[in-house]
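Engineer: Compute the structure for the input listed below.
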Amino acid sequence: MEIGTFIKEKRKAKSLTLRELANSINLSHSYLSQIENGQRKASPELLEKLSKVLDVEYMHLLEEAGYIRLQEYDESYIEFLNIEEFRKMEFPDIEEYLKSNQVYFSKKKLNKAHRELILKVMHALTDELEKNYPSAEEIEKLYRNIKDSTEVINNRN
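Structural biologist: Next comes the predicted model:
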C-alpha cells in the first residue's frame, strides 16, 4: 500500500477531515492532500508528527513510506553499521556511486568518461525535481530509532 493511501485510511478511521489533520500538524491541507494522493513524499519529520496524531508507530510509518525495512534489521546488522554506512544503504545517492571507480552497467565496467556523461545527463534530468534527501539530522534520528527499537526487540527475546 502506498504511504499516502495508508495515511488517508488512518485519517478517516479517526474521523478526521483533511483540514483537521493538516492543521494539527501545522501543514497546509493542499500539501497533505498531495501526500495522500502520492504526488509528494512525506519527510521523516512529517511522518513523526503524523504518527502521534494518527496513533501509529513512527517506525511503522517509516517502513510504509519506504525509508526503512524493519524486518531486515537485527542486532548484529545494526551494531555492524555506523551511521555513514547506514546512510549509504538506506539512502543511496547514485551520484556517489558514479563518482567511484567500480561502477558497472549491464555487467560492463564504466570508465570515467562514461560516468561523467551519465552524471551530466542525470543532473539535467533532475534539475527540476524537488530536493527531498533527508538531512543528516533526520538520518541520524532514523538510525537511533532503529538501533533503539532493535535493542528493545532483542531484550524481549
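Engineer: When you work out contacts or count neighbours from here on, use the C-alpha atoms and nothing else.
Structural biologist: Noted.
Engineer: Which parts of this protein are helices?
Structural biologist: All helices of the chain, identified by DSSP state H, fall at 3-13, 18-24, 29-36, 44-54, 58-64, 75-80, 83-90, 94-98, 112-126, 136-156.
Engineer: Check which residues of the fourth one are buried.
Structural biologist: If I follow you right, that is helix 44-54. Judged by neighbour count using 16 or more other C-alpha atoms under 10 Å, the buried positions of helix 44-54 are P44, L47, E48, L50, S51, L54.
Engineer: Then stretch 148-157?
Structural biologist: Buried residues in stretch 148-157, defined by neighbour count with 16+ other C-alpha under 10 Å: S149, T150.
Engineer: quick revisit: pick the most buried one from the helices of the chain.
Structural biologist: Ranked by mean neighbour count, those are led by helix 58-64 with a mean of 19 (mean count of other C-alpha atoms under 10 Å).
Engineer: Before we compare anything, build this one as well:
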Amino acid sequence: MKHIGEFLKEQRLAKKLTLKQVQLKTNIPDSTLSRIEQGKYIEPSAKILKKLSTLYEIDVIYLYLFCGYLQKDDLKKYQQYFLGIDKLNLEEKNHIQQLINLFLKKKRGENNAI
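Structural biologist: Sure thing, here's the model as predicted:
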C-alpha cells in the first residue's frame, strides 16, 4: 500500500502543479510538501490535508481516513445524521449549525444545574 505522500504527489502531478505552485496556493512550505511526498513526513496535519484536498479537489474525509485521523466506524456513526447535507445551501447549513449550538448550550445549562 502506498503512503499518503505518494498519493498526494500523484494528485499534484495530475493537476500539473509544481511544489512551488502548491506552496504559493496553500502557504505550505515546498520543503514540507517535498518531505510529505517522499514519505519523510508521515503524518501531515489535518490542516495541511484540508488545504491540499481543496487544491487537488479531493474529499478531505478520504485523506483523513487514509492517514488514520478518522476510522470508518467513526464515520459511519455520524453519516446517518448528515445524509443529503451536500444538497443544502450555505444559509440552510448555517441554520442547522445554529440549532446544534442551541441544543449544546441547553445541554451545558442542564449539566451546570446538577
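Engineer: re the thing from before, in a markdown table: the helices of the first structure, plus distance to Y104 of the first structure.
Structural biologist: Output for these, formatted as a markdown table (distance: least, C-alpha to C-alpha, whole Å):
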| stretch | distance to Y104 of the first structure |
| --- | --- |
| helix 3-13 | 32 |
| helix 18-24 | 44 |
| helix 29-36 | 35 |
| helix 44-54 | 32 |
| helix 58-64 | 29 |
| helix 75-80 | 26 |
| helix 83-90 | 18 |
| helix 94-98 | 9 |
| helix 112-126 | 10 |
| helix 136-156 | 27 |
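Engineer: now the buried residues of helix 44-54 of the first structure in a markdown table, with distance to T150 of the first structure?
Structural biologist: Putting the buried residues of helix 44-54 of the first structure into a markdown table (distance: C-alpha to C-alpha, whole Å) gives the following:
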| residue | distance to T150 of the first structure |
| --- | --- |
| P44 | 19 |
| L47 | 20 |
| E48 | 18 |
| L50 | 22 |
| S51 | 19 |
| L54 | 23 |
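Engineer: Closest to I25 of the first structure out of those?
Structural biologist: L50 (7.1 Å; C-alpha to C-alpha).
Engineer: Most remote residue from the middle of the first structure, which is it?
Structural biologist: Computed with C-alpha atoms, centre = their mean, the residue of the first structure farthest from its C-alpha average is A113, at 31.4 Å.
Engineer: Trace that residue over to the second structure, please.
Structural biologist: When the second structure is aligned by TM-score structural alignment, no residue sits opposite A113 of the first structure.
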